[in-house]
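Asks: how would this look folded up:
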Amino acid sequence: MSTAAAAAGRGLKSVSRAAFSWKPTGRAQQTLAAAVSRSGVGLHSGARATARLLPARAGEGRYFVVEEARVAAEAGNAEPQSPLCTTLRSGSGGARVRTVEHLLSAMEAFGVDNCRVEVSGGDEIPLLDGSAQEWVEAIRGAGLCAAEDIGGQKLEKLAPKIDEPVYLRKDDCFVAAFPSSQIHITYGIDFPKAPAIGCQWFNTFLDADIYSSKIAPARTFCIFEEVEKMRDAGLIKGGSLENAMVCR
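Replies: A predicted model of the protein is given here:
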């Protein structure tokens, strides 16, 4: 099946042929210098869970361990149908881990290339305060160091390079990526149902400092009138004003 056909099967309205390559960075892969953990309630399960972040060897990448099963943090493991969260699953019918987006976002922003994340108390990452801020603080507290493989060797970090425009669309949402020598983000949202959110635009170059001050504090939000509908669907069992903004 072609890339376009596969995307159409997931409900995407338009997609160009993805053209990526891997660019050497001249820097060694990194991992955490120490283990760190955070506990809290899962947004959808409502169960109290703990995510323990541990150093990993160079080349292992980021991965989750749920009930002794390993789930790699790879795009190919993302479930196409995952309401109100990002879910990763190891193969068809394999172990899954839900609501990984805030944690993985913070890892990417701070250059945590290799990390083992042990999840206990369920299959969902704790929502904490509904943002990525506590994960930023956890990573900063643990510190970073060069990762080594099983032979004690450092491996060079490769960065993805976009060689031609990539465009995905579903309903009235879209994402477009263009070749650039720097990471530059333009993000817009138009949410007329919630005047507190409304129409906003955010435009910035991106580094760890900008991420931690401008992006990581952004919190999960929902519309008050939709709360009961989501609960009836078996979602947001752990949602509260402590971990989400409710807009009217």
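Asks: please count neighbours and contacts with C-alpha atoms only from this point.
Replies: OK.
Asks: okay, which residue is most central for this protein?
Replies: Glu101 (2.6 Å; Cα atoms, centre = their mean).
Asks: and the contacts of stretch 89-107?
Replies: In this structure, residues lying in contact with stretch 89-107 by Cα atoms under 8 Å, 6 or more residues apart in numbering are 43, 64, 66-67, 69-72, 77-79, 85-88, 113, 123-127, 131-132, 135-136, 139, 216.
Asks: show the buried residues in these.
Replies: Among the contacts of stretch 89-107, those classed as buried by 16 or more other Cα atoms under 10 Å are 43, 64, 66, 70-72, 77-79, 86-88, 113, 123-127, 131-132, 135-136, 139, 216.
Asks: one more, for comparison:
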Amino acid sequence: MDSLQHTIKRPVSFAGIGLHSGKLATLAIFPGEENSGIRFVRSDLPQAAPTPAFMDRIVDTRLATTIATEDEAMIATTEHLLAALFGMGIDNAVVELDGPEVPIMDGSAGPFVQVLKRVGRRRQNACKWMLKVNREISYVEGDSFVKILPYDGFKVTCEIDFNHHLIRRQIFSSELTPQKFAQEIAGARTFGFLDQVEKLRQSGLALGGSLENAVVIDDDGIVNAEGLRFVDEFARHKTLDVIGDLALLGFPLLGHVVTRKSGHGHHFSLMKQLAAQPERWDLIAYEKEGGNRVLEKVVLSTREAGDKLLSCLLPPSIALAGQTCFA
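Replies: The predicted model follows:
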């Protein structure tokens, strides 16, 4: 586990269609300053200020996660890009987007990861702060749940259960490292059912969806000629979504995330539960001395502060102001 923060070595760019808006979008990622986190800028809007990729910016979780700027400009479908940045160990970056939605690329985080691997990371002179979960934090809704258990590392176990003969019940579990993320998770594509596509489009969703950027399923099986990339690609993609959504906590997690039949809304609710229960986690930094050692625990605020939703979680640039790095 890295003890220092990282950004990308040089700018990179992408272009593609928005899955739900159907609009062409270009996206550029620039190196970010230490302790600044991931920030979005709507380059098509005059005098747009950077917006932190943080949970208090979430405004919609229907089929994708959408955040908004202070001026209420939308930045939709953030989860695949954020999963790529988080999964590849990028702590600080500025993402410039010329429209309201991150391009879907091929429906996975693979294209982002391929470019991030090629450009490489630059180590920064700032210690990496992490949310260490000490006691279980959970959110339950019917037969769906998502929880974080104490764990010395970051692990995700995702269970899905669809009433379709091709999917049924699948479970995927992986300890997250950049190597495993790139090999086992990043390439898993979003998926949908053919009989639901028209309903989604009537609701203004999936306007850019196609066989080029999604796995499409009908009663007989996979519509895409190339088939699946993994036998359990569906569960792997849900794992990708979990990682991308939880990146909006603003800090890497030390814990085991376990989900069952969860979606973006469940993940947001779990983040709210975490923010409301500061006694169950610590914000810590590590130094490597033959092994990882806890150096310092930072208490950002207390339950008495009043706002239990967000008082204990702040964007990195605010939360770490004045903190000393001993790494």
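Asks: which of the contacts of stretch 89-107 of the first structure fall in strands?
Replies: Filtering the contacts of stretch 89-107 of the first structure for membership in strands, criterion DSSP state E, returns Phe64, Val66, Ala69, Arg70, Val71, Ala72, Thr87, Leu88.
Asks: okay, these in a markdown table with distance to Gly234 of the first structure next?
Replies: Compiled in a markdown table, these are given as follows (distance: Cα to Cα, whole Å):
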| residue | distance to Gly234 of the first structure |
| --- | --- |
| Phe64 | 24 |
| Val66 | 21 |
| Ala69 | 25 |
| Arg70 | 26 |
| Val71 | 24 |
| Ala72 | 26 |
| Thr87 | 16 |
| Leu88 | 19 |
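Asks: can you tell me which of those comes closest to Ile162 of the first structure?
Replies: For those, the residue nearest Ile162 of the first structure by Cα to Cα is Ala72; the value is 22.5 Å.
Asks: ok, which stretches of the second structure are helices?
Replies: Counting by DSSP state H, the segments of the second structure that form helices are 79-87, 110-119, 178-180, 194-202, 233-246, 264-276, 316-319.
Asks: ok, Val133 of the second structure touching Lys147?
Replies: No. With contact defined as Cα atoms under 8 Å, Val133 of the second structure does not count as touching Lys147 (10.7 Å).
Asks: aligned partner of Ser203 of the second structure in the first structure?
Replies: Residue correspondence, TM-score structural alignment: Ser203 of the second structure in this structure matches Ala233 in the first structure.
Asks: what about that match, neighbour count?
Replies: Burial of Ala233 of the first structure is recorded as 10 neighbouring residues (other Cα atoms under 10 Å).
Asks: how far away is it from Glu101 of the first structure?
Replies: With the distance defined as Cα to Cα, to the nearest Å, Ala233 of the first structure ends up 21 Å from Glu101 of the first structure.
Asks: please apply the same query to Glu164 of the first structure.
Replies: Between Glu164 of the first structure and Glu101 of the first structure the distance is 26 Å, computed by Cα to Cα.
Asks: what's the answer for Gly9 of the first structure, then?
Replies: 23 Å.
Asks: equivalent analysis for Ser45 of the first structure, please.
Replies: Taking Cα to Cα as the criterion, Ser45 of the first structure is separated from Glu101 of the first structure by 16 Å.
Asks: so Glu96 of the second structure sits against Leu27, correct?
Replies: Yes. At 5.6 Å, Glu96 of the second structure and Leu27 qualify as touching, with contact defined as Cα under 8 Å.
Asks: list the residues that contact the alignment partner in the second structure of Val36 of the first structure.
Replies: Structural alignment places Val36 of the first structure opposite Val12 in the second structure (criterion: TM-score structural alignment). The contact partners of Val12 of the second structure, taken as Cα under 8 Å, 6+ apart, are Ala28, Ile29, Phe30, Val115, Leu116, Val119.
Asks: so what touches stretch 20-34 of the first structure?
Replies: By Cα under 8 Å, 6+ apart, the list of residues contacting stretch 20-34 of the first structure from outside reads 54-59, 111-115, 139, 142-147, 154-164.
Asks: buried set for it?
Replies: Going by neighbour count (16+ other Cα under 10 Å), the buried part of stretch 20-34 of the first structure is Ala28, Gln29, Gln30, Thr31, Leu32, Ala33.
Asks: now it, how far from the chain's geometric center?
Replies: Its chain's average C-alpha position is 18 Å from that of stretch 20-34 of the first structure, according to Cα atoms, centre = their mean, to the nearest Å.
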